[in-house]
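> Please work out how this folds:
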Amino acid sequence: MADTPHTRDLGLAVFLYDRDCGFCQRAVAFARDRLRTRTSFAAWQDSDLPALGLSPEETDAQAWLVHRDGQRLAGGDAIAGVLLGAGFPARTLGRFLLLPGVRVLNRAAYRVVAANRHRLPGGTATCALPSPRGRTTPP
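Presented below is the predicted three-dimensional model:
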């Protein structure tokens, strides 16, 4: 992957989140402020998605972590990847979340949180993800 403004000199990877979601913004602010992570954070709406190998549909559906080498992690794996780029004890938690049995639970937990992010602290109606039929989930 060629360097983009989001990957050049910004650490190991870029975490793409939904700028329109208050819950996502709060989660990213927490990671920036509390984790000593080498991950950069960018709203997917402000990113050059083709350069990162992603589409708007993919990034609207879930968070992504894109490493400088082009490796991409989605959803719960992306969260674990951010933790892996942080200091102790977050790095240990990231490793734990990627263990085979735990990874399945991490991915499922991510899907539940993502589907209900409009109901969580900081969430608003604009945080609701489109349903599979194209309708937005009601708050």
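> CA only for contacts and neighbour counts going forward, please
Noted.
> Residues touching the helix of greatest length in the chain, excluding its own?
Scanning the chain for the helix with the most residues, using DSSP state H, yields helix 100-115. Residues outside helix 100-115 that contact it (CA atoms under 8 Å, 6 or more residues apart in numbering) are Gln62, Gly75, Gly76, Asp77, Phe96, Leu97, Leu98, Ala128, Leu129.
> Could you also give me the structure for this second sequence? I'd like to compare it with the first:
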Amino acid sequence: MTELPVLIYDGDCGFCTRSVRLAVRLPVRMRVRTWQETDLAALGATEDRARREVLWVDRTGGVFGGAAAVAELLKSCRAPWPALGWITSAPLVRTLAAHAYRWVADNRHRLPGSTPACQLPPDQRPHRD
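Below is the predicted model:
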């Protein structure tokens, strides 16, 4: 369990970093950490998962990834954002959101804000130890 929810992202990815800069503007109290500088095991997450998707660790220790992490983040915000989070969690929308998230994650090196590190396979990206 954590005092505040934690948003974990790939700090080597420029697109991810830019996306998180938008997320921190949302009306929610949370901690934001790069996976490279986080004790993932202590939060119930793995490096393999953190390399593939953004993670949201809620106050109870629940770990959500990808589109589900974004939905949980939105549900944790003040109005009107929780409505969008609940819509994103609805069965059909959840499936579409997961596919859209995977496409973005797989193509982030082609999107605005990407860095050369985004173009490397995840296991070859530089990161801070």
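> before we move on, back to that, any chance of the contacts of helix 100-115 of the first structure in CSV, plus distance to Val113 of the first structure, neighbour count and secondary structure?
As requested, those are exported to CSV (distance: CA to CA, whole Å; neighbours: other CA atoms under 10 Å; DSSP: H, G, I helix; E, B strand; the rest coil):
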residue, distance to Val113 of the first structure, neighbour count, secondary structure
Gln62, 11, 19, coil
Gly75, 10, 21, helix
Gly76, 10, 24, helix
Asp77, 14, 22, helix
Phe96, 19, 16, helix
Leu97, 15, 23, helix
Leu98, 18, 20, coil
Ala128, 11, 21, coil
Leu129, 11, 21, coil
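> Would you reformat the residues you listed as JSON lines and include distance to Gln25 of the first structure?
Output for the contacts of helix 100-115 of the first structure, formatted as JSON lines (distance: CA to CA, whole Å):
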{"residue": "Gln62", "distance to Gln25 of the first structure": "14"}
{"residue": "Gly75", "distance to Gln25 of the first structure": "15"}
{"residue": "Gly76", "distance to Gln25 of the first structure": "17"}
{"residue": "Asp77", "distance to Gln25 of the first structure": "19"}
{"residue": "Phe96", "distance to Gln25 of the first structure": "25"}
{"residue": "Leu97", "distance to Gln25 of the first structure": "22"}
{"residue": "Leu98", "distance to Gln25 of the first structure": "24"}
{"residue": "Ala128", "distance to Gln25 of the first structure": "14"}
{"residue": "Leu129", "distance to Gln25 of the first structure": "15"}
